[in-house]
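Novice: Just the structure for this:
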Amino acid sequence: MHYQSGKDTANVQAAPQKRELYVLSEAFDLAVAKTRINLPDLAAAPASWGFDVHGDYANRREGFHEIGNWTTSFFTGMGVLSYLRTGERNFISDVEALDESYLRKLENHAVETMHDLGFLYTLYSVALFKVTGEARHRESGLRAAEALANRFVPNGEYLRAWGRVNEHDTDYSGLAIIDSLMNLPLLYWASNETGDKCLRDLAIRHTDTTLEYFLRDDDSVYHAFRFDPATGNPLGGDNYCGRDVSSHWARGTAWGMYGFSLGYQHTGDERYLDAANALTAKYVSLLDEEKVPVWDFKLEDHERLIRDSSSSAVAICAIQNMISQGVGTSEFSDCKDQMLEALCSDAYLDRSAQCRGLLKQGQVGAGLGKAMNAYTSWGDYFFMQALASELGLKVDWW
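Specialist: Below is the predicted model:
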């Protein structure tokens, strides 16, 4: 058994030079303090804890084993990040208290899963295995990768996003979404661990399909794309999270930025890097002086301008990943710094000890073509990961 601590100087890189270090440290320590409260409560009553208008994630009544749960692991990921920062063993213990729930989801609820097995088990099993070296975490991660691979549809070459794999006469048949790029690192990791090249191949095939059909000529992206379930023939773009089918959903773009940069990281395929660069350049060009995007870039002027702090958090991580690979531009780097500065401001960061959440003004779907402001678990996690990377902690589970 071995544990990596945030006190290990091998994990520490050069301190950021463009912002005061204490601002980032203060924000990260705030995240640690809230994680210290949140994790034991979540472990005592496992649930999705996805989002809440007031930041009290425990109000979310969706059970851990329900098919819609894609968010629990954002808290476990924050627990691992907290451990890397502090070296406090209790963070790992609190995360591992959820072992039984994660194993039972694979054993008894495998059919009740979706493409977000990658989010769930990358930020649980893989992160824990990277930090602890415990074989049981490796095993659960490999089993999750196998379940995710079972969602691959050969006719069309994509991962089916939603719906039970044994249900074919639903609206979700033939549906792929941009978010799935972020679930592929689980397949790359499992392929590296086992030598099973088929898992890597599935990840590449899905990425190629996304590259072919999701990117528009103006470098915006569809949220979803639909294929004929029987033949795999492309049927056209679709939408569940943006304003409409022709929209440019801000968080979807951030998923694409990060997902294609990760694809380049794992394969070296220059086409994926080109896509990440194009999406990022478009994203950066559409930001206003606030540096936190509206929830959809194609909103009309008269429509309610809901910001999406969670999109910024993901986009920062995407740019950091590009920079770590020696790619990206100085414009991207400057924008990353500006977005992080904005998220650390009182306008977006909730410093109240009474609130479980970190980032205000995250976007959550409120019906097709609608959005609402809320605290989001994914926004909080990626914000904390962005801070961790800036502070020199090693985040290597993607």
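Novice: Could you use CA atoms for every contact and neighbour count after this?
Specialist: Fine.
Novice: check contacts around the closest residue to residue 350 other than its chain neighbours.
Specialist: Distances taken as Cα to Cα, 6 or more residues apart in numbering put residue 358 closest to residue 350, at 5.2 Å, once the chain neighbours are dropped. By Cα atoms under 8 Å, 6 or more residues apart in numbering, the contact list for residue 358 reads 31, 55, 349, 350, 351, 375, 380.
Novice: Which positions in whichever strand or helix holds residue 127 come out as buried?
Specialist: Element membership for residue 127 (DSSP states H and E) is helix 127-132. Using 16 or more other Cα atoms under 10 Å as the test for burial, helix 127-132 gives 127, 128, 129, 130, 131.
Novice: between those, which is nearest residue 263?
Specialist: Nearest to residue 263, judged by Cα to Cα, of the buried residues of helix 127-132 is residue 127 at 18.7 Å.
Novice: Helices along the stretch 151-300 of the chain, start to end?
Specialist: Here the stretch 151-300 of the chain has its helices, by DSSP state H, counting those that start in this stretch, at 185-194, 197-213, 250-267, 270-285.
Novice: So for residue 301, which of those helices sits nearest?
Specialist: helix 250-267 (16.1 Å).
Novice: Determine how far the closest one lies from the middle of the whole chain.
Specialist: A distance of 10 Å separates the centroid of the chain from that of helix 250-267, by Cα atoms, centre = their mean, to the nearest Å.
Novice: Buried ones in it, by neighbour count?
Specialist: Residues of helix 250-267 classed as buried under the neighbour-count rule (16+ other Cα under 10 Å) are 250-266.
Novice: cool, stretch 206-215 as well?
Specialist: Neighbour-count burial for stretch 206-215 flags 206, 207, 208, 209, 210, 211, 213, 214, 215 (criterion: 16+ other Cα under 10 Å).
Novice: this one next, for a side-by-side:
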Amino acid sequence: MKYIKILPFLLLGQVHAQPKLNVDQALTYCVDQAAKISATLPTTAPNLPRNILNGKTQWKYIDYKDWTSGFWPGTLWYVYEYTKDPKWRAKADSFSRELTPLAYSKAIDHDLGFQMYCSFGNGLRLTGNPDYKKILLATADTLATLFNPKVGTILSWPRPVPNMEWPQHNTIMDNMINLELLFWASKNGGSKKLYDIAVSHATTTMNNHFRPDYTSYHVVVYDKETGKKIKGVTHQGYADNSMWARGQSWAIYGYTMTYRETKDPKFLEFAQKVSDVYLERLPHDLIPYWDFSAPGVDSPDRPNAPKDASAAAVTASALLELSTFVLDKTKAQMYRTKAEQMLATLSSAAYQSRSVNDAFLLHSTGHKPNNSEVDASINYADYYYIEALLRAKKLREEKGILSKL
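Specialist: Predicted structure coming up:
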């Protein structure tokens, strides 16, 4: 496959006209859409919106055990942060508390960070509620039970999954996001070992999950007894050796966050390398196809491949933070400008749901090989979209991205 590469610091907007980002307008749109969603939610579980499939207008609802269960309450916390309206705080609290059993149950997979830090983590940041802190600390301890010191990473799926050679140890790129919970807990009353686990996981993943060009495998399978790498494969991407768009986005986000928490320069350098290869291969509108190597993505006309707006939202949010760490002012500005251009495209009629359905965004792809959530509206796309918009607003107001708005 051939890629048309761009110069590392070339702003695409100088060549191809890009829409301008109106942050407050986009955030107001999110609030309006959230109000529509809230008006139609079931009163009993399953009542957490997960997706609206292509051609449909109704949400599929899930309960607290689903790996995406934290994104709706997390989105509500972001709506509250922007509006300051106590009704949104009450809704965010109510839906977050549905997830409480996860803190005290046996870990069924690695997604506790997604589930609990997006919900209770944002709630704690915005309210300081000590009950949320207690729940988060318990969750971190539960997540840590999946760590295998012989391998150096957290087990992602403690169960048979096709091509994972169970009962060997599997680790997926998505798991990088869950380290934020461990970093937080280690600095807020939890065991210091949680910090060590997070650093070990990030370092081992950095050493084994990437090809020489810094593109990521989705999954690495390790020998659970010796820690030896058995193979790098995909689960949701096109092929074992392809760059699955959202997987690379998780890497960009995860290593940016890991640098923030450790201040180790090797993670900052690595975050830039995994970002740069992603940026070099983007199409003109800066929204990736579901996999950078999938058939049709290099077609000059109409590629026969779905986009993944969720990967764009994750990346935009991560690049905004990365721009605050990079010392080279030219490159830092490039990352921030790219992120804002991505958000501007996502905020256009081509990607916002608007009157199509009640979600924030269209055109996300969950699991293409399984023909699942293809070209759909998905809750985590909405979550990272509003998160990125809030980060963009804070940067424009010269505030830290983790501060309260």
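Novice: overall similarity of the pair, as a TM-score.
Specialist: After superposition, the two chains reach a TM-score (TM-score structural alignment, normalised by the length of the first structure) of 0.86; 371 aligned residues with a Cα RMSD of 2.7 Å.
Novice: Throw the helices of the stretch 151-300 of the first structure into CSV and include distance to residue 343 of the first structure, thanks.
Specialist: Formatted as CSV, the helices of the stretch 151-300 of the first structure follow (distance: least, Cα to Cα, whole Å):
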stretch, distance to residue 343 of the first structure
helix 185-194, 26
helix 197-213, 30
helix 250-267, 15
helix 270-285, 16
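Novice: Ok, which of those helices comes nearest residue 386 of the first structure?
Specialist: Closest to residue 386 of the first structure of these is helix 250-267 (Cα to Cα; 12.3 Å).
Novice: and the closest one, how far from the second structure on average?
Specialist: Relative to the matching residues in the second structure, helix 250-267 of the first structure has an average distance of 0.5 Å after the fit, by mean Cα distance after the TM-score superposition for the first structure.
Novice: distance of residue 159 of the second structure from residue 219 of the second structure?
Specialist: From residue 159 of the second structure across to residue 219 of the second structure, the span is 15 Å (Cα to Cα, to the nearest Å).
Novice: the more surrounded of the two?
Specialist: Neighbours per residue (other Cα atoms under 10 Å) separate residue 159 of the second structure from residue 219, with residue 219 holding more: 27 against 15.
Novice: I'd say that one and residue 209 touch.
Specialist: Yes - under the criterion of Cα atoms under 8 Å, residue 219 of the second structure makes contact with residue 209 at 7.4 Å.
Novice: any residues in contact with both of these two?
Specialist: Common neighbours of residue 219 of the second structure and residue 209 (criterion: Cα under 8 Å, 6+ apart): 173, 232.
Novice: Show me which residues of the longest helix along the first structure are buried.
Specialist: Using DSSP state H to define each element, the first structure has its longest helix at helix 21-44. Buried residues in helix 21-44 of the first structure, counted by 16+ other Cα under 10 Å: 24, 27-32, 34-36, 38-40, 42-43.
Novice: Tell me the one of these nearest residue 139 of the first structure?
Specialist: Looking across the buried residues of helix 21-44 of the first structure and measuring by Cα to Cα, the closest to residue 139 of the first structure is residue 43, at 20.8 Å.
Novice: Report how many residues lie close to the counterpart of residue 388 of the second structure in the first structure.
Specialist: Residue 388 of the second structure maps onto residue 386 in the first structure, with residues paired by TM-score structural alignment. Other residues within reach of residue 386 of the first structure, judged by other Cα under 10 Å, total 26.
Novice: repeat for the one 5 residues further on
Specialist: Per other Cα under 10 Å, the neighbour tally for residue 391 of the first structure reads 20.
Novice: cool, residue 330 of the first structure as well?
Specialist: Using other Cα under 10 Å, residue 330 of the first structure has 10 other residues around it.
Novice: Just give me the match in the second structure for it.
Specialist: Alignment note (TM-score structural alignment): residue 330 of the first structure maps to residue 333 of the second structure.
Novice: Tell me who's in contact with that match.
Specialist: Shown in contact with residue 333 of the second structure (Cα under 8 Å, 6+ apart): residue 323.
Novice: Check which element follows the helix holding residue 127 of the first structure along the chain.
Specialist: The helix or strand immediately downstream of helix 127-132 of the first structure is helix 135-149, counting by DSSP H and E.
Novice: Next, the angle from that next one to helix 197-213.
Specialist: Interaxial angle, helix 135-149 of the first structure versus helix 197-213 (axes from the mean of the first three to the mean of the last three Cα atoms, to 10 degrees): 50 degrees.
Novice: Go through helix 135-149 of the first structure and flag the buried ones.
Specialist: Neighbour counts over helix 135-149 of the first structure (16+ other Cα under 10 Å) mark 137-149 as buried.
Novice: packing partners for that helix?
Specialist: Here helix 135-149 of the first structure touches helix 99-108, helix 117-121, helix 127-132, helix 185-194, going by 3 or more Cα pairs under 8 Å, 6 or more residues apart in numbering; DSSP states H and E.
Novice: Quickly compare the ones you listed and say which is most buried.
Specialist: Across these, averaging neighbours per residue (mean count of other Cα atoms under 10 Å) puts helix 117-121 on top, at a mean of 26.
Novice: how close does that one sit to the second structure?
Specialist: So helix 117-121 of the first structure averages 0.7 Å relative to the second structure (mean Cα distance after the TM-score superposition for the first structure).
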